[in-house]
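Novice: sequence unknown, structure follows:
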């Protein structure tokens, strides 16, 4: 990865017997062993919860629902007339299809990102529970934010709409809360 980027990253790929945890060489070179362990524990959280398989299935179901809804809308005569098309096969329907895709994407993005943030938080909890090392988790989050040039506290509306992961500040606060609960027994 260092030939393409200076970013730090890791992810889970595949499902079943093809599952892999991928760590960028930049991650291995720039983070401490404890911070790398925290990242691997986070990715193992995704493995344990089968997040790649679940995400793939939910995405496929969402795509199927979008195709079905599009088919229904494109067979609705009043909508076709409004778009200046005589049938779904009429080339005049292309702008309508593009509009439907744009509106669908606009409406589904915050929902997808809300689910993604919850999945990421669950993997963060798994990492903290596995390693028991909130300090390494916090150090890793700070290094990720600094190296990847992340905005630690983006505007709330921006985060709500575009944020696929909790912010660095949210993840650090989560780890600090986790540590306080651990200390309290």
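Specialist: Ah, there it is. Given the structure is predicted, the values throughout are model-derived calculations rather than measurements. Numbers count the residues shown, from 1 in each chain.
Novice: from now on I want contacts and neighbour counts done on CA atoms only, so please keep to that.
Specialist: Fine.
Novice: pretty sure residue 109 sits against residue 161.
Specialist: Yes - with contacts counted by CA atoms under 8 Å, residue 109 reaches residue 161, the gap being 6.7 Å.
Novice: which other helices and strands does the longest helix seen in the chain contact?
Specialist: In the chain, taking DSSP state H as the definition, the longest helix is helix 94-131. Secondary-structure packing of helix 94-131 (3 or more CA pairs under 8 Å, 6 or more residues apart in numbering; DSSP states H and E): helix 33-48, helix 51-74, helix 156-162, helix 168-184.
Novice: one more to weigh against that first structure:
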């Protein structure tokens, strides 16, 4: 099941899509940082983004920006993971093997099979175990 899932990522071009998404996210974060430091440089006399004394502020702002962008990135990731799950189910034709594998993964990792939807939306890069099992059972 795992091999078929990973083959799905390969066949569907998810590596390139995620790389482009990550590049776009980082570009947006860097542009936002630069825009933020235009004002303080003129107002505070802080040496801009290149001034080492601003490094803690750069880390704080970039962390906040990436945190705010993570739900959107995670939504793309969950979508691509669902596509890879569907690919593996179509390739193997064994939905019960997929369900058994997911149950085993949840048990070994002590995973929350059915997290609160807000938690899943904000933090999960993969669909929840219960969603993946429902997808396989619907096949």
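Specialist: Cool, got the structure. The shown structure was predicted, so the numbers you read here are calculated from the model rather than taken from an experiment.
Novice: TM-score for this pair?
Specialist: TM-score for the superposed pair, counting by TM-score structural alignment, normalised by the length of structure 2: 0.88. Supporting figures: 138 aligned residues with a CA RMSD of 1.9 Å.
Novice: hmm, back to that, what's the angle between the longest helix of structure 1 and helix 168-184?
Specialist: 30 degrees (axes from the mean of the first three to the mean of the last three CA atoms, to 10 degrees).
Novice: mean deviation of helix 94-131 of structure 1 from structure 2?
Specialist: Here the mean offset of helix 94-131 of structure 1 against structure 2 after fitting is 1.2 Å, by mean CA distance after the TM-score superposition for structure 1.
Novice: would you mark the buried spots in that helix?
Specialist: 96-97, 100, 110, 112-114, 116-117, 119-131 (16 or more other CA atoms under 10 Å).
Novice: stretch 177-185 of structure 1 now?
Specialist: 178-179.
Novice: most remote residue from the middle of structure 2, which is it?
Specialist: residue 45 (37.5 Å; CA atoms, centre = their mean).
Novice: from residue 96 of structure 2, how far off is that one?
Specialist: For residue 45 of structure 2, the distance to residue 96 of structure 2 (CA to CA, to the nearest Å) stands at 64 Å.
Novice: residue 133 of structure 2 too?
Specialist: 9 Å.
Novice: quick one, which of the two is more surrounded?
Specialist: residue 133 (21 against 14; other CA atoms under 10 Å).
Novice: ok, that one touching residue 102?
Specialist: Yes - look at residue 133 of structure 2 against residue 102 with CA under 8 Å: they come within range, at 7.0 Å.
Novice: related to what we said a few turns ago, winner for burial among the helices and strands packed on helix 94-131 of structure 1?
Specialist: Of all those, helix 33-48 has the most neighbours on average by mean count of other CA atoms under 10 Å, namely a mean of 21.
Novice: what is it packed up against?
Specialist: Counting by 3+ CA pairs under 8 Å, 6+ apart, helix 33-48 of structure 1 packs on strand 10-13, strand 20-23, helix 94-131, helix 134-147.
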